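[1] need a structure here:
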Amino acid sequence: MTTATTYFELSDTRQAEMHDLYRHLHAHPELSMQETRTAEFILQKLQALGLEAFLCGGTGVVGVLRNGDGPVVGYRADTDGLPMQEDTGLDHASTETGTLADGTAVPVMHGCGHDTHITVALTAAQLLSENQDTWSGTAVFIFQPGEETAAGAKAMVEDGLWDKAPTPEIIYGQHVWPGLAGSVNISSGTAMAMADSWKITVRGRQAHGSQPEQSIDPIVLGAHMVVRIQTIVAREIHPMKNAVVTIGTFHAGLKENIIPATAEFSVNVRTFDIDVRTRVLESLRRIIRAEADASGAPAPLIEEISSFPQCYNDPASADALITELQATLGEDRVNVVPPVMGSEDFGLLAEVLGAPSVYWMFGAFSQERLDAEGDLPGNHSPHFAPDVEPTLSTGVRAALTALLSRMGTSRVRL
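    Below is the predicted model of the structure:
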């Protein structure tokens, strides 16, 4: 890359178009792996820009922009919404509904900011398409469904993503979060935790509440499991290692004088280290089965709900990008931070190739709003409403900085 500097233009007109795009996407979210209308919308936008575009993994979309010889670089944005009732008061608030896998009708909201991710990726693709004299190579834009359920990256890979699209030498991605707009947070090395979620069905024996001796009470048994599970992190994991074990749901029974036949609870595990993950999951199985055996109950049913891979930032690639982001956004706007316990399936896209990847966060709230309101709602809140600017422009600048750090023929600034 030469030392010459070329500036992309994000004109007032272009910025207004970007804002309209965001508002449209925010108003029309869809549930994980059901993003049919969203996928068709993205497909049409990419084709209008002149990109090769195709569906992959059901409701995933891939856009390929070729511009002569040079590196192949991937950029991923996720596309799904959440089963939440929006409560932001925005003019473009979602009124959409969807249906869960069990048939339950639910409201749907872009409560995790994936609408900003789509907007940023489409705008970056447009600017690259219009400024092809500043870079050379191939940009692969991956619009991934089902991030919230860890189903989307897996579905795209299994559908032959890297047989259908050019193979990138590196994949970048980013996520909006409730920090200062105009800034980014990035880690070198481990960036986010692995996450494993299970549903456990505790099987007992039903009886009348007045005749407990005829029962095997799954509520008492499940309660013992829940309490004993809390000792895994406290007593089985080294104090200098990180792990979180959360019991998120517990359901049992229909009437106060009936000891039910079954109880059901869900558990979520977050870890950074592969060996720690293995130890925690093995301990979970041991405790669940042993408590059932101690109660004389049938073996519990353990079902996997989801499994998120490690999100690991290749240190050399992350350090190089940090330098570029500092040059673009300013050193005071680039925060090098420890990993977070949140999880992502982004890492799988590069992991299956043995390629490096880098993932970072960009802020959602202006300094004025932070000063006025203090703590603001975060991702997965029904009140989560990022400030449109400078959030979107920062996302575009960061995305282009990453892509052009590999493909740029000059130092490009936006």
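
[2] When you work out contacts or count neighbours from here on, use the C-alpha atoms and nothing else.
    Noted.

[3] quick one, helices of the chain?
    Using DSSP state H, the helices of the chain run over residues 12-27, 36-48, 114-130, 152-158, 161-164, 218-229, 231-236, 274-294, 315-329, 347-351, 367-373, 388-407.

[4] so can I have CSV of the ones you listed showing mean neighbour count and distance to Arg203?
    Shown next, in CSV, are the helices of the chain (neighbours: other C-alpha atoms under 10 Å; distance: least, C-alpha to C-alpha, whole Å):
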stretch, mean neighbour count, distance to Arg203
helix 12-27, 17, 43
helix 36-48, 17, 39
helix 114-130, 23, 39
helix 152-158, 21, 32
helix 161-164, 14, 41
helix 218-229, 19, 6
helix 231-236, 14, 23
helix 274-294, 16, 8
helix 315-329, 18, 47
helix 347-351, 22, 35
helix 367-373, 12, 48
helix 388-407, 23, 49
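
[5] What about Pro377, how many residues nearby?
    For Pro377, the neighbour count with other C-alpha atoms under 10 Å is 14.

[6] Following up with a second sequence; could you model it the same way so I can compare the two?
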Amino acid sequence: MYVTWLAGATKLLAEARTTWRGTIMAVFQPGEETAEGAQAMIDDGLFKRFPKPDVILGQHVMVGPSGTVAGRAGAITSAADSLQIRLFGRGAHGSMPQASIDPVVMAAATVIRLQTIVSREIAAAEAAVVTIGALQAGTKENVIPDEAIIKLNVRTFDAGVRTRVLAAIERIVNAEAAASGAPRKPEITSLDHYPLNVNDRDASERVVEAFRGHFGTERVRATGPAPASEDFGSFGTEWHVPSVFWFVGGTDPETYAKAKAANKLTELPVNHSPKFAPVLHPTLQTGVEALVVAARAWLPA
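    This next block holds a predicted model:
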């Protein structure tokens, strides 16, 4: 969707170049899913090789009626931190647990305790997500292994909350290892980090006004901050330029309407689900038009 949208938008803008004045830079960013693409472009001299823009614009396909766009001023996508935790025990035969320091039990206790961070350490008015995505230990049912691996993901919308959550993870992991008598302290390794993606208020209002003028108010929706994460925010933050990021609906409108009427929106396939398959039309056309319309809001005739 993203490559096609951007290729289509730049083609249309190039064909109509006699109708506007200014400079457009199309950023075909790789590696978004690993939080490496934006930073790799920056490290490769993006800011030195190209002129500083007045605004940076981006979009993402999401669950929502196809043909609509949605956004907000302020935080639009969360900060994200992925961590790997390596817990050390002492292996033994399954029939002689007394000879072991069981990392499976250690990992299980750690997972349960980590789930209390959001429910017991974060205020109800604040937001955070801690997800354990992988728990790996052992290869045989009658062998107690000597280590276990936990991989987890954290999403936050506030720098202070992020600091508290990461500190709580480190405290809990070390405490559970000590409670188990682990022979070594756990290893906590950062796998990736996405910055908080914040939309500039004035620039967002300009984009929304342009969208309403083109799509009509019924196709322009307001949305809350999304717990998904994007390294798009690195461009604006590190270049010190206002940025605006929004979502383009990709769900069949009839399917979305039926799910909403039945109060089953949470059952619709979401991004990264194997069943998430945005309908091509009008998703493709809407995405192309959104980029063109947003860009033209900064390009005088």
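
[7] Among the helices of structure 1, which comes closest to Gly137 of structure 1?
    helix 388-407 (5.9 Å; C-alpha to C-alpha).

[8] Please say which position in structure 2 Leu221 of structure 1 maps to.
    By TM-score structural alignment, Leu221 of structure 1 lines up with Met106 in structure 2.

[9] which residues does the equivalent of Pro53 of structure 2 over in structure 1 contact?
    Structural alignment (TM-score structural alignment) places Pro53 of structure 2 against Pro168 in structure 1. By C-alpha atoms under 8 Å, 6 or more residues apart in numbering, the contact set of Pro168 of structure 1 is Pro71, Val72, Val73, Gly74, Val140, Ala355.

[10] Hmm, Ser283 and Ile232 of structure 1 touching each other?
    Yes: with contact defined as C-alpha atoms under 8 Å, Ile232 of structure 1 reaches Ser283; the gap is 6.9 Å.

[11] Arg155 of structure 2 contacts Ser82, doesn't it?
    No: here Arg155 of structure 2 does not reach Ser82: they are 9.0 Å apart, not a contact under C-alpha under 8 Å.

[12] And these two? Which one has more around it.
    Arg155 (26 against 19).

[13] ok so, going back, next one: the match of Pro53 of structure 2 from Ala261 of structure 1, what distance?
    Distance of Pro168 of structure 1 to Ala261 of structure 1, computed by C-alpha to C-alpha, to the nearest Å: 52 Å.

[14] Against Leu87 of structure 2, how distant is the match of Leu221 of structure 1?
    Using C-alpha to C-alpha, Met106 of structure 2 is found at 8 Å from Leu87 of structure 2.

[15] Next one: the residue lying closest to Ala182 of structure 2 once chain neighbours are set aside relative to Ile172 of structure 2, how far apart?
    Distance criterion C-alpha to C-alpha, 6 or more residues apart in numbering; nearest residue to Ala182 of structure 2, sequence neighbours excluded, is Gly89 at 5.4 Å. Distance of Gly89 of structure 2 to Ile172 of structure 2, computed by C-alpha to C-alpha: 16 Å.

[16] which residues touch the residue nearest to Gly287 of structure 2 when sequence neighbours are not counted?
    Closest residue to Gly287 of structure 2 apart from its sequence neighbours, by C-alpha to C-alpha, 6+ apart: Trp5 at 5.6 Å. By C-alpha under 8 Å, 6+ apart, the contact set of Trp5 of structure 2 is Leu284, Gln285, Gly287, Val288, Leu291.

[17] want to try a markdown table for those, with distance to Thr255 of structure 2 as columns?
    Shown next, in a markdown table, are the contacts of Trp5 of structure 2 (distance: C-alpha to C-alpha, whole Å):
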| residue | distance to Thr255 of structure 2 |
| --- | --- |
| Leu284 | 18 |
| Gln285 | 19 |
| Gly287 | 20 |
| Val288 | 23 |
| Leu291 | 26 |
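
[18] related to what we said a few turns ago, what sits in contact with each of Met106 and Leu87 of structure 2?
    With C-alpha under 8 Å, 6+ apart as the test, Met106 of structure 2 and Leu87 both reach Ala177.

[19] Leu321 of structure 1 -> structure 2?
    When structure 2 is aligned by TM-score structural alignment, Leu321 of structure 1 is paired with Val207.

[20] tell me the centre residue of structure 1?
    By C-alpha atoms, centre = their mean, structure 1 has its centre lying nearest to Glu344, at 4.2 Å.

[21] Excluding chain neighbours, what is closest to the aligned partner of it in structure 2?
    With TM-score structural alignment defining the correspondence, Glu344 of structure 1 maps onto Glu230 in structure 2. Nearest residue to Glu230 of structure 2 in three dimensions, chain neighbours excluded: Tyr194, at 6.2 Å (C-alpha to C-alpha, 6+ apart).
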